[in-house]
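J.: model the structure of this input:
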Amino acid sequence: MTTHVFIVDDNTFKYHLEYMFAGTGAKEKSVDFNNSSTTKLYSGRKHAGEYSLVGMMADGCRVRKDDLIIFYLIEKQNAREGMFFGVFQAAEDGIFLDNFDENQFLYKELKKSLTFRLKIKPYQVYQQGVTEWEALDEIKNICSPYQMLWSLIYRKLKGNRGNTMITTYESKRLISLIRQKNKNQTLNFCDYTFDGRNIIKGEKHKEYTGRTEEINILPRLLAKATRKQAFEVHLQMYITQNIGRGINESLDKALNAEKNIEWIGNEVSCGVGLQRIDVMISKTINENQKIVMPIELKAVAASFDNTRQLGRYIEWIKQYYVPNSPESDIQPVLICVKRKKLSDDLKNEFKRFNQESNVLPLKYIEYEILENNLFFKIVDYQK
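T.: As a prediction, this is how the structure comes out:
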C-alpha cells in the first residue's frame, strides 16, 4: 500500500474535503491525446507540454484502491507554514480525466484547473495538521540521516510536484506525527470541510458529479514507438497504470508481480541531483522477505551505460531505503526495446555488474509491439 501526498492550498482544500477527491493539473492545459494517437500540443520546446502532462498522468496512475492519501497544505506567506493533513484512502484504482473547459467540475470554485483526479474516502482523519518544520526539520528523535523524510525533502529541492509518493517507512513516520499531534483522537464524521486551520465537520453532504473519463495512453505510446520518437515517459505511465492489475499478463509475468506488489513509485528521487528511478516497486515474498526493484526504462535497445545508472540507484537504496526495511532484498531491472540479438559484450557487462553489485541478479526484460499491444519477455543473458 503506497502513500501519496497531494498538494492543496487554502482555497482548494475545503473542496477536496467536501467533495472527497484529490487532483493535480497544469494550469489551463487540456489533454488531447487521451485514447488517441495524435496531439496538437506541440509548441515552443515541441514535446515538452505533452511530456509534462504524461508525467502527471504517470504520478496519478500509480495509485491503487485503498492506498493512503495525505494532503500538504502549502504555506500562507506571513501567516502559516506548510502543513500535512490526513489520512484518507483512494476509493478506486488510478486517476480519471476531467479536461480543462467550461464544464470542468468545480473549476470556478477551485480557481484553478485540476485535470487529473481521483475519488477518496475517509480512513483515519485527524483535526490538526503537522507543520512542515515538525515533519521535515525537527530531528530530535532522528538517530540517522536515513530516518528523515527524504521523498518530501527532495520534492522541496527539485520543484513542487503535485502528487508525490513516499516510502512505507516515511508514511508510518508522518502518520505517527499526525496521530501524536492529535493525541490519537480521530474525527468520525460522514462529511468534512476546512475552516482555515483545522479539518472540521461538514455542514451537509456534497456529491462529486464531475466527469470521470478513463485514461488510456497506449494508442499514443504505440504511435510514437512506431515513428521511433521518444516515449519513455509514456512507457512509465503505462507501467505504473497496469503493473500488477492483470491487464498486461506479459508485464506481470516478466516482473513476477501478479498479486504481491505492496508499493509502487515513479520518478523516485535518489539524491539531491537530477537522478530519478523511472519506476520502483516493492514485492512481498513472505512475512520475512520483500524484494525492492529499481526499474530503468528505455525506449531504445540496451547499452553499456544502463548498468552505471542502475548501480547508482542500488547504492542509494542500500543507504536510504533498506535500513528502514531490512527485510528487503534488491533486484535491479532493465526494460528495453527488443534487440535482434544481445551481444556477447553486453552479456558479459551484465554478468560483471552482477558480480560487483552484491544484490540479486539483474533482470533484463525486452518488449515489442504485437497485435497493437506491448509484449514483455525476460531475456536470459547467462547462456
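
J.: from here on, just use CA atoms for contacts and neighbour counts.
T.: Noted.

J.: contacting residues for G129?
T.: G129 makes contacts with M83, F84, F85, G86, I178, K181, N198, as judged by C-alpha atoms under 8 Å, 6 or more residues apart in numbering.

J.: swap in 7 Å and give it another go.
T.: With contacts defined as C-alpha atoms under 7 Å, 6 or more residues apart in numbering, G129 is in contact with M83, F84, F85, I178.

J.: looking at those, which is nearest G265?
T.: Proximity of the contacts of G129 to G265 (C-alpha to C-alpha) peaks at F84, which lies at 20.0 Å.

J.: what's the local residue count around the closest one?
T.: For F84, the neighbour count with other C-alpha atoms under 10 Å is 25.

J.: do you know how far it is from F6?
T.: Using C-alpha to C-alpha, to the nearest Å, one gets 10 Å for the distance from F84 to F6.

J.: between the two, which contacts overlap?
T.: I70, F71, Y72.

J.: the first one: which element?
T.: Translated: I70. Assigned by DSSP states H and E, I70 falls within strand 68-73.

J.: just give me how far that strand sits from the chain centre.
T.: Strand 68-73 sits 14 Å away from the centroid of its parent chain (C-alpha atoms, centre = their mean, to the nearest Å).

J.: please give me the structure for this one as well, since I'd like to look at both together:
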Amino acid sequence: MIRGHVFVVNENTLPIHLKYQFVGTGAGDRDSNISLLADMLRVKEGDYIFFYIEGSENKKGRFFGIFKSKDNKVYHLKGEDAKKPNLPKKLIYRKDIEPYKVYSEGVLEFIALDKLPIYSRELLWMLIYRKMKGKRGNTMLFPWEVERLLNMIKDENNGNIITCKDGYDFDNQNFRIICGDKKYYNHGESFRLNFNKRDINSETAFQAYIMQELKIENNKYYPEIFGKNIAWIGNEVFAGAGMQKIDILTIEKADCDDILYRIIELKYVKNNNLDDIKRAPKQLEYYIKWARDDIGGHLRNAKSYNTKPILLILDKTNNILSNPENFPKDVLSEIKDLNKISYEPEIWVMDFNNNIEKIL
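T.: Modelled structure (predicted):
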C-alpha cells in the first residue's frame, strides 16, 4: 500500500529542496510548532514525496515529483540555522529525501484539483480540504490519491523521467525540474521526543509522539491499539469541509486483501475534568459515518465490519487508571453502542508510567 505526502514550496525554496534533497516546514519566525512536528514525524522511510509550488499572477500552481523519504529521521533546526542553506525563510523541521522517478513537468493545480473526474471518489480530497482549510505545509494523501497523482504526473510527461547524474535544480523561467549540481547540508543530530510530562504536555504532543513511534509493517508500539501490520498512517486527517479532523487514522493490512481502518480519537486528561472525554462518542460517530464506503464514502471499502473506532486517553494525573469506576458511564455506554455501525469499539487509558488498561 503506497503512502505519499505533498510539501508546499515556492519559486525561491524549491531549487534549494532539489539541490540539497530535503523537505521542510516552518512556522514563521518561531522555532517550534508541535503540529508541524507531528506532521513531519508521520512521514516514514520510503514514502513518496511530492512538491506543490504555489502559483502567482504569471504562473499557475503545479505538483511535481517524484521523490522518496530517505529514512525515518527528523531534524529540528532553530534560529538562523533554520534559514540555512540560503533559504529565504525558516524551515525548522526537515527530512532528507532521494530521487525516485523524477519528472520534469508538473501537473497544473487545475487538472489535479479542480477538473472533475468521472467519479467523485477520484478527487484528491485531502488536497482539496487542505486548500479549503488553508496552509498545511505537509499534507498526507490516501493510497488511492497517491496513485492518482503519480499517474497524472506520469501522463503529463508522457512517461519520460529525467535521470540526472549530478542532482536536480529548478528552472523558474519555464517552471520545470532540470538537471543540476547536487549539494549537501548537515542538519545536525536527528530529533526525538521523550515520553515524559515535559515533552508530552498536550494532546497534540501526544499525537506527535505516537507518530514518532509507529512503524510501517512491523509496528511494536501498542499494536493492539494502532495495529501491527500498519500499511498507512495519517494524523489530523480532514474529515469533511468543517473543522473536523481525525486525530490518528491507520490502515492495517490483514491476511490476503483484508484491511482494518482504525479511527483513533485522542484525549489528554490533565486533571479530574472529564468534559472533553464526553465529546468523544459523537466525534467518533461522525468519523465513522464520514469514512464508511456505504454511508459517507470517503474511505475505500470501509464497512461496518472493518472500521474500528478507538478512544485513547493519556491520563496525566493517573486519576482514571487508579479509579476506573469513576469513568463516565454515559461515555462508556455511547461508545459501546457504536458497535451498531462499526467494528468492536474500544477505550484505552494510559499514563506516564507506561501503565495501560482497556476499559472497553
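
J.: re earlier: go through the contacts of G129 of the first structure and flag which are in helices.
T.: I178 (DSSP state H).

J.: which residue lines up with I347 of the second structure in the first structure?
T.: Matched across to the first structure, I347 of the second structure falls on Y364, judged by TM-score structural alignment.

J.: surely its match is within a strand?
T.: Yes - using DSSP: H, G, I helix; E, B strand; the rest coil, the assignment for Y364 of the first structure is a strand.

J.: that one reaches V379, doesn't it?
T.: Yes - the pair Y364 of the first structure / V379 is scored as a contact, 5.8 Å apart, by C-alpha atoms under 7 Å.

J.: neighbour-wise, which of those two wins?
T.: Neighbours were counted for Y364 of the first structure and for V379 using other C-alpha under 10 Å; Y364 has more, 21 against 13.

J.: show me what contacts the more buried one?
T.: Y364 of the first structure neighbours (C-alpha under 7 Å, 6+ apart): V333, L334, I335, I378, V379.

J.: same list (those residues) but as a markdown table, adding distance to K119 of the first structure.
T.: Compiled in a markdown table, the contacts of Y364 of the first structure are given as follows (distance: C-alpha to C-alpha, whole Å):
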| residue | distance to K119 of the first structure |
| --- | --- |
| V333 | 32 |
| L334 | 33 |
| I335 | 32 |
| I378 | 36 |
| V379 | 39 |
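
J.: among those residues, name the buried ones.
T.: Among the contacts of Y364 of the first structure, those classed as buried by 16 or more other C-alpha atoms under 10 Å are V333, L334, I335, I378.

J.: so which of these sit within helices?
T.: Counting by DSSP H, those place none of their members in helices.

J.: the biggest strand by length in the first structure vs the second structure, average offset?
T.: Using DSSP state E to define each element, the first structure has its longest strand at strand 276-286. Following superposition, strand 276-286 of the first structure is found to deviate from the second structure by 0.8 Å on average (mean C-alpha distance after the TM-score superposition for the first structure).

J.: packing partners for that strand?
T.: Judged by 3 or more C-alpha pairs under 7 Å, 6 or more residues apart in numbering; DSSP states H and E, strand 276-286 of the first structure is in contact with strand 261-269, strand 289-297.

J.: contacting residues for E156 of the second structure?
T.: Shown in contact with E156 of the second structure (C-alpha under 7 Å, 6+ apart): E105, V107.

J.: which residue lines up with it in the first structure?
T.: Using TM-score structural alignment, the equivalent of E156 of the second structure in the first structure is K181.

J.: what's the answer for V74 of the second structure, then?
T.: Alignment note (TM-score structural alignment): V74 of the second structure maps to I95 of the first structure.

J.: what does R279 of the second structure give?
T.: In the first structure, the residue matched to R279 of the second structure (TM-score structural alignment) is D305.
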